[in-house]
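# starting from these lines, generate the structure:
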Amino acid sequence: MDARLSRMLHLLIHMGRMQGPLTSETAATMLGTNPVVVRRTMAGLREAGYVRSVKGHGGGWSLTCGLESITMLDVHRALGENRIFAFGPADPAPACLVEQAVNESLQGALQEAEALLLQRLADVTLADIADDFERRMAALTPSCS
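I've put the predicted structure just below:
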């Protein structure tokens, strides 16, 4: 399973809550991976204009816009729009008429499901996710009365 979208959403929301830049080393520790993997993955977000990076002491990754300006679809596209589904036709050009019927039915279902998923990704901003996090945190924090 490709978890890059989930992992980058995670990092971007943390970045939106931070006062300063996030180093690749800190991000790698958060994600349980290597700083090189973080830099490689963040490169697509930088090219899309959602983050910037500064080298050297005090440097790191920071957002170029607010979380309300970035959707899950934006991040998905910046990461290279990986295949949504891991399954598909056994033979894309079969001679068997049954296999042709199966492929057409399966392809239609996959196209509909992908369109629905992409629309949902477009409807959710990172600010929406961050707000959900804030609600969850507030529910855990005892109120002082």
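
# when you work out contacts or count neighbours from here on, use the C-alpha atoms and nothing else.
Fine.

# residue 27 touches residue 36, doesn't it?
No: contact criterion C-alpha atoms under 8 Å: residue 27 and residue 36 do not qualify, at 10.4 Å.

# those two - which one has more neighbours?
Between residue 27 and residue 36, counted using other C-alpha atoms under 10 Å, the more crowded position is residue 27 (24 against 12).

# check which helix or strand that one maps to.
Taking DSSP states H and E as the criterion, residue 27 maps to helix 24-31.

# and for residue 99?
Per DSSP H and E: helix 97-123 holds residue 99.

# any buried residues in the helix or strand that comes right after the helix holding residue 27, and which?
Sequence-wise, the next helix or strand downstream of helix 24-31 (DSSP H and E) is helix 35-47. Buried residues in helix 35-47, counted by 16 or more other C-alpha atoms under 10 Å: 35, 38, 39, 41, 42, 43, 44, 45, 46.

# that older thread, for the helix holding residue 99, packing partners?
Judged by 3 or more C-alpha pairs under 8 Å, 6 or more residues apart in numbering; DSSP states H and E, the packing partners of helix 97-123 are helix 72-78.

# how about this one, so we can line them up?
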Amino acid sequence: MKRDSRLSAVLHALLHMNEHGAPMTSEALAQCLGTNPVVVRRTMGLLREAGLVAAERGHSGGWRIVADLSSVSLRQLHEALGEPALFAIGNRNEHPQCRVEQAVNAALDDAFEQAESLLLQKFESISLADLAAGFARRRKC
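Prediction:
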């Protein structure tokens, strides 16, 4: 089953941008991420709409972070990406006629909601500054 890895990719890109200290082109970010520049532009466009990055044109242009890293949570980034599904599992049938399957769905839905709520709370508590600090610690090794 395919996983949505955009949040991980965005975090990777933003930390590279922060470390670089100057605007980065879509091509340079694509090289860091091992993807296509079009994918980078599409994703960065979502972050631009959320007010987190900006694009500069010209010879020394590219994408740059405009938000304070300590004020940007993983949850904000998840939301900026359109809130992709957090789990790759789900009910076999969303509207079953069978009462057994209805009971199964009710139990699973409750568990999924609790797990998603907990994960989003955790995402809220982690900032880009936290990740940048973790990178800085690892770089010193």
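
# re the thing from before, as TSV, the buried residues of helix 35-47 of the first structure with distance to residue 96 of the first structure would be great.
Output for the buried residues of helix 35-47 of the first structure, formatted as TSV (distance: C-alpha to C-alpha, whole Å):
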residue	distance to residue 96 of the first structure
35	49
38	46
39	47
41	42
42	45
43	44
44	42
45	44
46	47
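
# which one of those is nearest residue 104 of the first structure?
Of all those, residue 44 has the smallest distance to residue 104 of the first structure: 33.7 Å, by C-alpha to C-alpha.

# what separation do you get for the aligned partner of the closest one in the second structure and residue 53 of the second structure?
When the second structure is aligned by TM-score structural alignment, residue 44 of the first structure is paired with residue 46. Separation of residue 46 of the second structure from residue 53 of the second structure (C-alpha to C-alpha, to the nearest Å) stands at 9 Å.

# what of residue 19 of the second structure?
Counting by C-alpha to C-alpha - residue 19 of the second structure and residue 53 of the second structure are separated by 15 Å.

# between those two, which one's more packed in?
residue 53 (18 against 12).

# check contacts around the more buried one.
By C-alpha atoms under 8 Å, 6 or more residues apart in numbering, the contact set of residue 53 of the second structure is 44, 47, 63, 64, 65, 66, 67.

# just the ones of the residues you listed in strands?
Secondary structure assignment by DSSP state E places 63, 64, 65 of these in strands.

# quick check, nearest of the residues you listed to residue 114 of the second structure?
The closest of these, once distances to residue 114 of the second structure are taken by C-alpha to C-alpha, is residue 65, at 32.9 Å.

# in the first structure, what sits opposite that closest one in the alignment?
Aligned partner of residue 65 of the second structure by TM-score structural alignment: residue 63.

# ok, residue 90 of the second structure next?
Alignment note (TM-score structural alignment): residue 90 of the second structure maps to residue 88 of the first structure.
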